[in-house]
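>>> sequence unknown, structure follows:
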């Protein structure tokens, strides 16, 4: 199950401001809030968000500095099917804009939806390597 560790009394807005302060330049927060469906949660305490909203916020914060690549480990573990597919859609759109994503997943549907190339490991050994 996905778990975040934000201060209990921090709002979504405060988290965005804090993360922006860590970088010289960042993307605009408002479009990311809209992309991840959090625009109405800006004044809400993070601890009161649902698990999938916290997951989306964590991804938003990771993308805030506009990275050229992102490593996502078991991104949708613990999310229901609807939330998982919504997140896939958002990541696909971001990937289309040039973000390189390295994704670890046990969900083959997720791999098929998001990945251009894959590497399947079994006991630390490469079993399959190539395109979907």
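Ah, there it is. Just so you know, these numbers come straight off a predicted model, no measurement behind them. Numbering: from 1, shown residues only.
>>> From now on I want contacts and neighbour counts done on CA atoms only, so please keep to that.
Will do.
>>> This protein: strands as residue ranges?
69-73, 100-104, 117-122, 125-131 (DSSP state E).
>>> Adding distance to residue 111 and mean neighbour count, write those out as JSON lines.
Output for the strands of the chain, formatted as JSON lines (distance: least, CA to CA, whole Å; neighbours: other CA atoms under 10 Å):
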{"stretch": "strand 69-73", "distance to residue 111": "12", "mean neighbour count": "13"}
{"stretch": "strand 100-104", "distance to residue 111": "8", "mean neighbour count": "16"}
{"stretch": "strand 117-122", "distance to residue 111": "8", "mean neighbour count": "12"}
{"stretch": "strand 125-131", "distance to residue 111": "11", "mean neighbour count": "10"}
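>>> then this one, side by side with the first:
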């Protein structure tokens, strides 16, 4: 695959604050790539450097082979689309007027009617910007980012203001965007969103990339990649579970028993409960999440060793 976006030793500071620190990663063409982590970890600063909105202090950035600081604005932004974390429009401008205005900036554009319909705005196209809900405004900015059918689109906190149903619809639309040939860089602190959508993710912490891989591969790196929950009698003895080889840890969480372990965790828990003649209530298993990966990697005592080079920059 060819590179759609690459950072090499990127560094950006604001006075004494280091926003991005020695960031190196590559986004391949045709993937949905997640730049994820809590607010304040340098995600937005990194993509603003990629979009030419900020000048890096050190390192290099290449977007579709172009240096965003040196490429002509016309050549660059004809191939790149963006929905920024914070954007605004005049209150009285309508959706239709906005889309027509943005489309006029480019020599060729996508079908704007189809875009509005796909993103659930066709019936609101004559509504003013001020009358839109937060979720509708977010979807409008996505439409504007896609109106010229870019090769790469950067979406920064796309789910802000969206209800659960709208978030589900957005995920489906983004898969369609990727299927149509556009590389998607998704900047988000919603790790469940990245886990559901992204081909690969970069976990950011304190301006650095602490993990870079497919979500499933990162989950497989955890020793305790599964959890089993159940309710048990108040006098239930946890010690037999703690001594089982396939159970890594057992604790009480909000009155519920939580066991952690690997692939054989559920079998081990069920066998130990049967041996103790205990019939648990609400027994269920779940896979760990990217949030668990992040919490593990940002605990210095749990960081992978040098034998796992893909997990740390």
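That came through fine. In this text, all values refer to a predicted model and were calculated from it rather than measured experimentally.
>>> Give me the TM-score for this pair.
Aligned and superposed, the two chains score 0.92 in TM-score terms (TM-score structural alignment, normalised by the length of structure 1); 131 aligned residues with a CA RMSD of 1.4 Å.
>>> rewinding a little: relative to residue 49 of structure 1, which of the strands of structure 1 is closest?
strand 69-73 (21.0 Å; CA to CA).
>>> That closest one maps to which residues in structure 2?
Aligning strand 69-73 of structure 1 against structure 2 (TM-score structural alignment) gives residues 152-156.
>>> with structure 1 superposed, average distance for that stretch?
Compared with structure 1 after fitting, stretch 152-156 of structure 2 deviates on average by 1.0 Å (mean CA distance after the TM-score superposition for structure 1).
>>> how much space between residue 78 of structure 1 and residue 5 of structure 1?
Distance, residue 78 of structure 1 to residue 5 of structure 1, using CA to CA, to the nearest Å: 16 Å.
>>> These two: who's more crowded?
Comparing residue 78 of structure 1 with residue 5 by other CA atoms under 10 Å, the one with more neighbours is residue 78, at 15 against 9.
>>> Is it correct that the more buried one is in contact with residue 3?
No: the pair formed by residue 78 of structure 1 and residue 3 falls short of the contact definition of CA atoms under 8 Å, at 9.6 Å.
>>> Put together CSV for the strands of structure 1, with distance to residue 63 of structure 1 on each row.
Converted to CSV, those look like this (distance: least, CA to CA, whole Å):
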stretch, distance to residue 63 of structure 1
strand 69-73, 8
strand 100-104, 11
strand 117-122, 21
strand 125-131, 25
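>>> So which of those strands is nearest residue 92 of structure 1?
With CA to CA as the measure, strand 100-104 is the member of the strands of structure 1 nearest residue 92 of structure 1 (9.7 Å).
>>> okay, and the closest one goes to which residues in structure 2?
So strand 100-104 of structure 1 is aligned with residues 183-187, judged by TM-score structural alignment.
>>> Average separation of that stretch from the aligned part of structure 1, please.
Comparison of stretch 183-187 of structure 2 with structure 1 after fitting gives an average deviation of 1.0 Å (mean CA distance after the TM-score superposition for structure 1).
>>> List of residues touching that stretch?
4, 28-36, 43-44, 151-158, 174, 177-178, 194 (CA atoms under 8 Å, 6 or more residues apart in numbering).
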